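Asks: got a structure for you, letters missing:
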């Protein structure tokens, strides 16, 4: 694709967005019916503000879903210590709920506007951010063009580039260079991610490590933790966390295979809790007794599966076990889930082979003995059985995992250093200007 063709393709994309704008309401209604949109705040997706813009400097941070949102919490807190207002946008209802629980009034939360020119233009005209900071990997062409038109610096933090995405962008390199060259700074998770962003036209690019390694400890309700620990008693536990379709069935197969050998409780925490009715029905068909967190069910000696179907309570579920399988990795080639959360809390970590989104973290954890990769359900069952019955091996994995995560810390400091040219002038301005609601 030539440069001229790339520009034409981008213009066409933006033009189609303008044409599609009147139909966007139907798209949002469909997502609302599936529980993926907040009906009361639908206007924010069209760029209409749901809060007043404060006076003074404002940094816009976008974190699409829960994982990205959790990775930027510590960064948001550091920026707030500089007295810079932060507008935090997310793309999902669950990430919005976690933002409210973890950051509250520290930030102004809005839903990300649809990548359509009228919505993005309205959003930027109202909020007038001084810097736009996007977490990880989302690319929204219209938003990038509109930010550049307003001379707003665009920064990518904790940036990653999966094998699949990199391959797609390389097939359309002129388009990639047209978009990625609009970025003012890329702070990449790993050397591989950094090289890929450079190859696609981004500059400058620095490598910080993964912000998830510096994430704050997952919170937990101590009273609930104590209550469930008492109910579980001396039973062995293992957890399948952040699971995707099919992985809950795999966890049930593992439980059934081991039930005759171990008096274990299996904890299943689906990545999307709205699937929990379907998951429970599947488990009941297999004659497994299920307790659901959302119903407040007690865990009895007869309970086979504790279904963690709530949002924002991963800290509870991980503290009920010391062996965790991280999902989105066994039966789906979509890149894995964050292993640093369970490792840092004190869990031996198991994962399927599809971990490209966290390749660097898994390489270090596996090399140091804090995580193991399993190729299929049969090997997962063998690994769970071995670690549940071998305390020494499990404790060694836990120690190795916690030490590895500790060694991986430092990404937050590196990211803040990289952001200094964009942030320091705003911090000075914030100190000089009193802030009050402007609109």
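Replies: Yep, that arrived. Computed from a predicted model, the values in this text were never measured in an experiment.
Asks: alpha carbons only for contacts and neighbour counts from here, please
Replies: Noted.
Asks: who are the packing partners of the longest helix seen in the chain?
Replies: Criterion DSSP state H: the longest helix present in the chain is helix 411-432. Applying 3 or more C-alpha pairs under 8 Å, 6 or more residues apart in numbering; DSSP states H and E, one finds that helix 411-432 contacts helix 66-81.
Asks: list the contacts of the helix it packs on.
Replies: 63, 85-86, 90, 92, 94-95, 98-99, 102-103, 106, 135-136, 211-212, 214-216, 338, 412, 416 (C-alpha atoms under 8 Å, 6 or more residues apart in numbering).
Asks: tell me the angle the very next helix or strand once past that helix makes with helix 411-432.
Replies: Counting by DSSP states H and E, the next helix or strand C-terminal to helix 66-81 is strand 85-90. Angle between the axes of strand 85-90 and helix 411-432 is 130 degrees (criterion: axes from the mean of the first three to the mean of the last three C-alpha atoms, to 10 degrees).
Asks: for the helix or strand following strand 85-90, give me every contacting residue.
Replies: Once the chain leaves strand 85-90, the next helix or strand it forms, by DSSP H and E, is helix 93-102. Helix 93-102 is contacted from outside by 35-38, 64-66, 69, 73, 90, 109, 111, 311-312, using C-alpha under 8 Å, 6+ apart.
Asks: chain center to helix 93-102, what's the gap?
Replies: Between the centre of helix 93-102 and the centre of its chain there are 12 Å (C-alpha atoms, centre = their mean, to the nearest Å).
Asks: ok, now stretch 135-152?
Replies: 20 Å.
Asks: again, but for stretch 24-32
Replies: 23 Å.
Asks: stretch 322-337 now?
Replies: The answer for stretch 322-337 is 14 Å, by C-alpha atoms, centre = their mean.
Asks: just stretch 302-322 next, same as before
Replies: Centroid separation for stretch 302-322 versus its chain: 19 Å, with C-alpha atoms, centre = their mean.
Asks: what about versus this one:
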């Protein structure tokens, strides 16, 4: 009964979804492009293209970046195959273009209605489907099973909070999770919760995000920015969410570290102007990376060389996409957003891999194990509120040996957990070759 209600609801919601896309496009124009793809229409493979197709779904920017090492490994392991990358957001699609160019095909994932999903599957004829982390769409799972397309939930995570919500649906949720061909979990806790929800063939393979690494030219770009900033204490507030920037700026105002510079990087690009106005309203001087620094140069052609950042600038707004690695390379410390408010946190692994000590708020239920392990390794420090954030930053800026020790611990922590990509490719390759016993 729940399934019938769910499917009927999509027929009602679909026209409203287009209206929502148009409304969202006022802030991010990409939402009004490729709308037909969201109904399973648009590009399709030619009938003569008989190569196996590996389809990877990464909803937005974070999932796309997490999928990068996996996609690169799949392209290398299966040069005979084609690869389709689907998204739900324009920023995710833009990230896919930036990372892979024309090496992959791309489309938006259709809305979760049988007619739209069937049209999508007929158009692309995937040999294997891979969805990242928490992307569970009941109709998509049903239709892949009906079309005999193995569908794998990869880098899967299931927080205690999400697990409790899912159990309210009883048998229906077990049927949904039982439809995956494989579930490749990040941690044992994730695997246990997913199994309890009905997932079959569950394996613990680790977190793909540990295998992410910033390209050398991006690190070089960050170092050139740091040279232009000069010998100032620098911290980055990365992937901040709505309502959180005000808390971060409040912490900065009470930091009391002379000449400190905050690099503020909102998670969503449509909010850059809003956050810039907030900084000004709080009486702080700022510059925007897009204005201050040169445009990114082509890989291998040298680093950007911006003019010196004026010493009176207090906040550098990171209003660019795909440069988080450069911001980390320019910073002494990193605060990871989405964690001062009950939003579940964001990925701290990229900062650790860059050797940057991490401060993170109390709300990290989407990254429970990685956060716990980073704290235990001495790579991260938990803070409870803006005042505690200011205190933690101040202590680390004033204690260089401790800060350098955390930096070494962060790099070691990231290095120790690598290898999930290789294990995941092994399982996926066996499925692609028709070995169900993988």
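Replies: Sure thing, it's come through. Being a predicted model, the structure only gives us computed values, none of them experimental.
Asks: picking up where we left off before, select only the buried ones of the contacts of helix 66-81 of the first structure in PyMOL?
Replies: Applying 16 or more other C-alpha atoms under 10 Å to the contacts of helix 66-81 of the first structure, the buried members can be selected in PyMOL as follows:
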select buried, resi 63+85+86+90+92+94+95+98+99+102+103+106+135+136+211+212+214+215+338+412+416
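Asks: most neighbours, which of the contacts of helix 93-102 of the first structure?
Replies: The residue in these with the most neighbours, by other C-alpha atoms under 10 Å, is residue 111 (27 neighbours).
Asks: that one -> the second structure?
Replies: By TM-score structural alignment, residue 111 of the first structure lines up with residue 108 in the second structure.
Asks: you'd agree its match is up against residue 86?
Replies: Yes. Using C-alpha atoms under 8 Å, residue 108 of the second structure is in contact with residue 86, at 5.0 Å.
Asks: related to what we said a few turns ago, ok, the match of residue 111 of the first structure - contacts?
Replies: By C-alpha under 8 Å, 6+ apart, residue 108 of the second structure lies in contact with 34, 37, 38, 86, 87, 88, 89.
Asks: how about residue 374 of the first structure?
Replies: With contacts defined as C-alpha under 8 Å, 6+ apart, residue 374 of the first structure is in contact with 330, 350, 351, 352, 353, 380, 383.
Asks: give the aligned equivalent of it in the second structure.
Replies: Structural alignment (TM-score structural alignment) places residue 374 of the first structure against residue 383 in the second structure.
Asks: check the gap between residue 301 of the first structure and residue 76 of the first structure for me.
Replies: Distance, residue 301 of the first structure to residue 76 of the first structure, using C-alpha to C-alpha, to the nearest Å: 43 Å.
Asks: mean per-residue distance, the top helix by length along the second structure versus the first structure.
Replies: Among the segments of the second structure that qualify as a helix by DSSP H, the longest is helix 2-24. Mean deviation of helix 2-24 of the second structure relative to the first structure after superposition (mean C-alpha distance after the TM-score superposition for the first structure): 2.5 Å.
Asks: which residue range of the first structure does the following helix or strand past that helix align onto?
Replies: Toward the C-terminus, helix 2-24 of the second structure is succeeded by strand 53-57 as the next helix or strand (DSSP H and E). Aligned by TM-score structural alignment, strand 53-57 of the second structure falls on residues 58-62 of the first structure.
Asks: any chance you could list what contacts that stretch?
Replies: With C-alpha under 8 Å, 6+ apart as the test, stretch 58-62 of the first structure has contacts from 84-90, 112, 128-135.
Asks: could you pull out the strands for the stretch 151-300 of the second structure?
Replies: Here the stretch 151-300 of the second structure has its strands, by DSSP state E, counting those that start in this stretch, at 151-156, 182-185, 202-204, 234-240, 261-266, 286-288.
Asks: format these as JSON lines; extra columns: distance to residue 377 of the second structure.
Replies: Formatted as JSON lines, the strands of the stretch 151-300 of the second structure follow (distance: least, C-alpha to C-alpha, whole Å):
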{"stretch": "strand 151-156", "distance to residue 377 of the second structure": "22"}
{"stretch": "strand 182-185", "distance to residue 377 of the second structure": "22"}
{"stretch": "strand 202-204", "distance to residue 377 of the second structure": "21"}
{"stretch": "strand 234-240", "distance to residue 377 of the second structure": "21"}
{"stretch": "strand 261-266", "distance to residue 377 of the second structure": "26"}
{"stretch": "strand 286-288", "distance to residue 377 of the second structure": "35"}
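Asks: tabulate these (JSON lines), appending distance to residue 54 of the second structure and mean neighbour count.
Replies: Formatted as JSON lines, those follow (distance: least, C-alpha to C-alpha, whole Å; neighbours: other C-alpha atoms under 10 Å):
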{"stretch": "strand 151-156", "distance to residue 54 of the second structure": "10", "mean neighbour count": "26"}
{"stretch": "strand 182-185", "distance to residue 54 of the second structure": "15", "mean neighbour count": "26"}
{"stretch": "strand 202-204", "distance to residue 54 of the second structure": "20", "mean neighbour count": "21"}
{"stretch": "strand 234-240", "distance to residue 54 of the second structure": "30", "mean neighbour count": "25"}
{"stretch": "strand 261-266", "distance to residue 54 of the second structure": "32", "mean neighbour count": "25"}
{"stretch": "strand 286-288", "distance to residue 54 of the second structure": "39", "mean neighbour count": "19"}
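Asks: out of these, flag the one nearest residue 52 of the second structure.
Replies: In terms of C-alpha to C-alpha, the element of the strands of the stretch 151-300 of the second structure nearest to residue 52 of the second structure is strand 151-156, at 14.5 Å.
Asks: need the contact partners of that closest one.
Replies: The contact list for strand 151-156 of the second structure, computed with C-alpha under 8 Å, 6+ apart, reads 128-135, 141, 144-145, 180-186, 190, 205-208, 424.
Asks: rerun at 7 Å
Replies: By C-alpha atoms under 7 Å, 6 or more residues apart in numbering, the list of residues contacting strand 151-156 of the second structure from outside reads 128-134, 144, 180-186, 207-208.
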